[in-house]
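Undergrad: Provide a 3D model corresponding to the input given below.
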Amino acid sequence: MESDGLTVRRKRALLLGGYVAMFGGVISYSNPVEPDMAILYIESPQGQLSWRVESEDMDLFEGLKVPLVESYPWDGHTNEEKYLRVEALNRKIPKMTYPRPEYGKP
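TA: Model (predicted):
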């Protein structure tokens, strides 16, 4: 727990909600090593992204209508591949949304 009362994983889950809002996602309990651990899968324009979600953070996805699926296919990406996809996606997002605001101007 950090000084603001939020765990690092909860902060990550809050940020992942933004990706879910843009690209959709699914929650699955299909990890054979940790069958009780929720996995969030997001199919982004750069490829599949996935993260473990702690049970106490599942409430963050309720309002986003993330479906629960029994089994979801993992594409086999490594953490390195995932974060290369995230980096490429973050460069692409500004072109997919709205113009960047001019900060400091009323």
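Undergrad: can we go C-alpha only for contacts and neighbour counts from here?
TA: Noted.
Undergrad: all strands of this structure, in order?
TA: For the chain, the strands defined by DSSP state E cover 26-28, 38-44, 47-53, 68-69.
Undergrad: Put together a markdown table for those, with distance to residue 13 and mean neighbour count on each row.
TA: Supplementary listing: the strands of the chain in a markdown table, determined by distance: least, CA to CA, whole Å; neighbours: other CA atoms under 10 Å:
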| stretch | distance to residue 13 | mean neighbour count |
| --- | --- | --- |
| strand 26-28 | 12 | 22 |
| strand 38-44 | 10 | 20 |
| strand 47-53 | 7 | 18 |
| strand 68-69 | 16 | 13 |
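Undergrad: To compare against the first, here's the next sequence to fold:
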Amino acid sequence: MIYPLALATILALSTGWCWGHATARTRHIPTHQEQHMSDRLTVDTITSDQLDALIAERDDAREQLHLVSGMRQRNLDAAAVAIQRAEQAEAERDGAYRERAQLIAWLAALHPDHAVLAPALDIDDEDGWHLLFLTVAGRQLSWHIAPRDVELFQHVQRVDPADPRAQWDGHTTAEKYQRIAALSRR
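TA: Got it, this is the predicted structure:
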């Protein structure tokens, strides 16, 4: 533990002040504080052992500061690596979603009379999301389309979310892909 007196001494020594410096001034301490400062070390009362102890405390404090700085730098480096990995994962995910959107846009082009695009009302945190509804062989398939991918669906008819063709039939993602698998086997 670094004591207040040691900290003051360390500060004084680290800023260039030295014991017995010709320009050192005596600080006046009001009488009511003198009783609290009786253990105060001064130039006249400090021993070599006490000075050595204070210097050792200062050196320990510097070492602790160095260790903390090193830990801080390692944490900053680890955080930078984590951010870089997250950004890379996000870019890979966005690339996969873009590829998926291109395939879905192509699928919609194969069934132009059975595909509609409507604003997605179920996503509140970001504007511009849409839902593609595609009916193939009497079965509905639907996908959320990110705002950055909507441009791929210029060929798909835009409808209001209240349009009967844009009403979700309750299928799950697993059911959607089961329907696609069944259509693929035809």
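Undergrad: so what number do they get for TM-score?
TA: Aligned and superposed, the two chains score 0.72 in TM-score terms (TM-score structural alignment, normalised by the length of structure 1); 86 aligned residues with a CA RMSD of 1.7 Å.
Undergrad: Let me have the strands of structure 1 in JSON lines, extended by distance to residue 79 of structure 1.
TA: Shown next, in JSON lines, are the strands of structure 1 (distance: least, CA to CA, whole Å):
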{"stretch": "strand 26-28", "distance to residue 79 of structure 1": "18"}
{"stretch": "strand 38-44", "distance to residue 79 of structure 1": "13"}
{"stretch": "strand 47-53", "distance to residue 79 of structure 1": "9"}
{"stretch": "strand 68-69", "distance to residue 79 of structure 1": "22"}
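Undergrad: Next, the contact list for the aligned residue in structure 2 for residue 26 of structure 1, please.
TA: In structure 2, residue 26 of structure 1 lines up with residue 116, judged by TM-score structural alignment. Contacts for residue 116 of structure 2 (CA atoms under 8 Å, 6 or more residues apart in numbering) come out as 132-134, 156-159, 165-166.
Undergrad: corresponding residue for residue 68 of structure 1 in structure 2?
TA: Going residue by residue (TM-score structural alignment), residue 68 of structure 1 aligns to residue 158.
Undergrad: wait, doesn't that match sit right on residue 115?
TA: No - judged on CA atoms under 8 Å, residue 158 of structure 2 makes no contact with residue 115 at a distance of 9.2 Å.
Undergrad: At the geometric centre of structure 1, which residue sits there?
TA: residue 16 (3.3 Å; CA atoms, centre = their mean).
Undergrad: Having no further points to raise, I will conclude here.
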